[in-house]
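Visitor: Curious how this folds, go ahead:
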Amino acid sequence: MTKYLVVGAGLFGATFAREAAKRGHEVKVIEKRSHLAGNVYTKEICGIQVHQYGAHIFHTSNKEVWRYVHQFAEFNRYTNAPVANYNGEIYNLPFNMNTFNKLWGVVTPKEAMAKIEEQKAVLGDKEPENLEEQAISLIGTDIYQKLVKGYTEKQWGRKATELPAFIIKRLPVRLTYDNNYFNDLYQGIPIGGYTQIVEKMLAHENITVETGVDFFDKKDQYLVNYDKVIFTGMIDQFFNYELGELEYRSLRFETEILDEHNHQGNAVVNYTDTVTPYTRIIEHKHFEYGKGDDDKTVITREYPTDWERGDEPYYPINNDRNNNMYQEYKKYAAKNASNVIFGGRLGQYKYYNMDQVIVAALETVKEEFEG
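Guide: Next comes the predicted model:
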């Protein structure tokens, strides 16, 4: 029996902890926050499951992952169909025939493609040198100006002309009247929220859990007392930023209870202009088809922010500089922390969707226990 310490009670840590415990190992899970489930944490307010750290829609084409999460919750048939608000004009996302009809009055896919090609021609044969040029080369000037530019600049905190082209490698263009944002075979929201999933994952006789515990308060002691550590925090922080500081983006959430039955008519509305300071408003009751109090609704405004030490890091900035530094940290970890496994978005410095986090955790389990 191996003694494991899992640092972080998000999806990666909880999946690994459960699978290790099932195999007879002793697992302790510590979590810095006062609750389980990491960024997928949901809390009931006014009978509504509120996504405390931004909208989380589970989607995957991996049948095994879909089956795996269904051990812990029943999922509804929610389909992600966000809309964009550009100075009061409403457009469907992803870019599809409904979007093109609203923009240009076109009706057929052939007409839509002709309009996009006409607008892309503004670049001529120039190779895109920044995000703005890359976006125009993919979807033309109108869609870029109304639906990409403002949102992207708020998301990254920089002008589009200052952002590298690779950030937008592709943009979805659908020549159908289909507002389903994802292409995955399976998607939905767990009925009763996400927190229950992690709670059930960790409900095992071989697992003990402590919240409100900071790993760094007793780092040296933990490393001595446990055979293996599964660390899902920032890899650069683990090593006290010895090789440099990786970059992250942070988020600020402003949640409000309103005396209304229905505030915006959709779960997610993106604000794509440059004046509105937030990127989107989430109305949580629409994730579960209007459950909750009839005369109440809960909305959350989401503000991207620069990250500084001490802030909550939400996603990595995967440019060449940071990716190269992460690879150096990975080599450094192999030499100097052989009993530590780094996982999740922050430990592996990678933007993961929820299903990808579970896949990564299960792959780590396979490597650890099946060699």
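
Visitor: alpha carbons only for contacts and neighbour counts from here, please
Guide: Will do.

Visitor: Run through the helices of the chain in chain order.
Guide: For the chain, applying DSSP state H gives helices covering 11-22, 63-69, 97-104, 109-120, 131-143, 149-156, 195-201, 219-225, 235-238, 320-336, 344-347, 354-370.

Visitor: Pipe those into JSON lines and attach distance to Asp184 and mean neighbour count per row.
Guide: As requested, the helices of the chain are exported to JSON lines (distance: least, Cα to Cα, whole Å; neighbours: other Cα atoms under 10 Å):
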{"stretch": "helix 11-22", "distance to Asp184": "20", "mean neighbour count": "24"}
{"stretch": "helix 63-69", "distance to Asp184": "10", "mean neighbour count": "14"}
{"stretch": "helix 97-104", "distance to Asp184": "20", "mean neighbour count": "19"}
{"stretch": "helix 109-120", "distance to Asp184": "23", "mean neighbour count": "16"}
{"stretch": "helix 131-143", "distance to Asp184": "22", "mean neighbour count": "22"}
{"stretch": "helix 149-156", "distance to Asp184": "24", "mean neighbour count": "22"}
{"stretch": "helix 195-201", "distance to Asp184": "21", "mean neighbour count": "20"}
{"stretch": "helix 219-225", "distance to Asp184": "40", "mean neighbour count": "12"}
{"stretch": "helix 235-238", "distance to Asp184": "30", "mean neighbour count": "20"}
{"stretch": "helix 320-336", "distance to Asp184": "27", "mean neighbour count": "15"}
{"stretch": "helix 344-347", "distance to Asp184": "21", "mean neighbour count": "23"}
{"stretch": "helix 354-370", "distance to Asp184": "11", "mean neighbour count": "16"}
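
Visitor: Alongside the first, I'd like the structure of this one:
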Amino acid sequence: MPEKKQYDYLVVGSGLFGAVFAHQAKIAGKKCLVIDKRSHAGGNVYNEEIAGINVHAYGAHIFHTNDKTIWDYVNSFVTFNHYVNSPIAIYGEELYNLPFNMNTFYQLWGIKTPDEAKKKIQEQIAHLNIKAPANLEEQALLLVGTEIYEKLIKGYTEKQWGRPATELPAFIIKRLPIRFTFNNNYFFDKYQGIPIGGYNKLIEGLLDGTEVRLNVNYFNQRDEWDALADKLVFSGNIDQFYDYRFGQLEYRSLRFEHEVYNQDNFQGNAVVNHLDKAVPYTRTIEHKHFEFGTQPQTVVTKEYPQEWTPEKEAYYPINDERNSALFKKYEQLSTQETNVIFGGRLAEYRYYDMHQIVASALKKAATIFAV
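Guide: Have a look, this model is predicted:
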């Protein structure tokens, strides 16, 4: 009879997927060890406190969902506030409301009714003769017409992804909300907000009672770590897990510059998008507005998109034809594993909103533990 190992599960990665899975495993009476290469738990939802403000260290994270079960689950660890995401966009000296709505259309064209807005867009796309959009540019033109595309989408998108819009898949832009009402709420979801006191409270609640080791790179001593547990939960890069057998998957990365200002309000909004391609950053984030802060100082982050290399953090999978085909090869390998559970945006090579990661981890845990 094989010797009982020290842990039931080794969880590689302490982000939302790993933390939720570890919590559900603990409820099921299983013993987990969670390891993470970073010096903190929480993955990209980690908050760093600066000047008494919870700074989203890896970019803005707004929790939103229509699923009351998911909303109640995260609120069982920390109470979420009622923050609603309503970004502002800057193009030159002009300000626009996001998502695209009647306020945006009025700011652009001075029109006041949905019929006028729809007519304006139809006039702009009538001559384009696009029947089946082959790329992001064609899809965006069909959605919003030429003027909004050229002014409010093209520059931002191309610096975000580092390639022409004609080389990006059409589905990326389909997530963009467009509405013909005076509604600046970016998300349609019924439930949305920010944890009161920051996301660290959520991660701490999920990992309470579970052993966590930080500053640990799984790949440096892979065999030793695997020997500690019966099964592995892996939320890192799937191509790295298989030693890049078929080649390297591509991502876009981000770089963040945080700055403290000796004033109580810098830009008047949590999220401001910078649309000009000549401006090197895509967004400025003023973190105190996420929690309606009244601190005397404020912290603003500039978000710079950049090409990804293995020593940088991988943020956005580039789900074009080449990378999608490559991922399918790795996915096929993963289905042959009997003691490895893959989950999260890096292991599944897809863009996930936070509620989707929580739902995915809960579903996998429920299947395994029947909890």
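
Visitor: Nearest to Leu5 of the first structure among the helices of the first structure would be which one?
Guide: The closest of these to Leu5 of the first structure is helix 219-225. By Cα to Cα, the value is 7.7 Å.

Visitor: can you list the helices of the first structure in JSON lines and add distance to Val268 of the first structure?
Guide: Compiled in JSON lines, the helices of the first structure are given as follows (distance: least, Cα to Cα, whole Å):
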{"stretch": "helix 11-22", "distance to Val268 of the first structure": "23"}
{"stretch": "helix 63-69", "distance to Val268 of the first structure": "23"}
{"stretch": "helix 97-104", "distance to Val268 of the first structure": "16"}
{"stretch": "helix 109-120", "distance to Val268 of the first structure": "25"}
{"stretch": "helix 131-143", "distance to Val268 of the first structure": "19"}
{"stretch": "helix 149-156", "distance to Val268 of the first structure": "14"}
{"stretch": "helix 195-201", "distance to Val268 of the first structure": "20"}
{"stretch": "helix 219-225", "distance to Val268 of the first structure": "40"}
{"stretch": "helix 235-238", "distance to Val268 of the first structure": "32"}
{"stretch": "helix 320-336", "distance to Val268 of the first structure": "30"}
{"stretch": "helix 344-347", "distance to Val268 of the first structure": "23"}
{"stretch": "helix 354-370", "distance to Val268 of the first structure": "18"}
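
Visitor: Mind checking those for the one nearest to Ala81 of the first structure?
Guide: helix 97-104 (12.0 Å).

Visitor: Could you check the angle the closest one makes with helix 131-143?
Guide: With axes from the mean of the first three to the mean of the last three Cα atoms, to 10 degrees defining the directions, helix 97-104 of the first structure sits at 80 degrees from helix 131-143.

Visitor: with the second structure superposed, average distance for helix 97-104 of the first structure?
Guide: Aligned to the second structure and superposed, helix 97-104 of the first structure gives a mean residue distance of 0.4 Å (mean Cα distance after the TM-score superposition for the first structure).

Visitor: who does that helix touch, helix- and strand-wise?
Guide: strand 89-92, helix 109-120 (3 or more Cα pairs under 8 Å, 6 or more residues apart in numbering; DSSP states H and E).

Visitor: circling back: so which of the helices of the first structure gets nearest Ser34 of the first structure?
Guide: Nearest of these to Ser34 of the first structure, taken as Cα to Cα: helix 195-201 at 12.6 Å.

Visitor: give me the stretch of the second structure that the closest one matches.
Guide: Here helix 195-201 of the first structure aligns to the second structure at residues 200-206, judged by TM-score structural alignment.

Visitor: Return the mean post-superposition distance for the matching stretch against the first structure.
Guide: Mean deviation for stretch 200-206 of the second structure: 0.9 Å (mean Cα distance after the TM-score superposition for the first structure).

Visitor: burial count for the counterpart of Phe72 of the first structure in the second structure?
Guide: Aligned counterpart of Phe72 of the first structure in the second structure: Phe77 (TM-score structural alignment). Counted by other Cα atoms under 10 Å, the residues lying close to Phe77 of the second structure total 15.

Visitor: Trace Asn66 of the second structure over to the first structure, please.
Guide: By TM-score structural alignment, Asn66 of the second structure lines up with Ser61.

Visitor: one step back: nearest to Asp217 of the first structure, out of the helices and strands packed on helix 97-104 of the first structure?
Guide: Distance to Asp217 of the first structure, taken as Cα to Cα, is lowest for strand 89-92 among those, at 47.6 Å.

Visitor: From Tyr241 of the first structure, how far off is Ala224 of the first structure?
Guide: Let me fix one detail, which is that residue 224 of the first structure is Val and not Ala. 21 Å (Cα to Cα, to the nearest Å).
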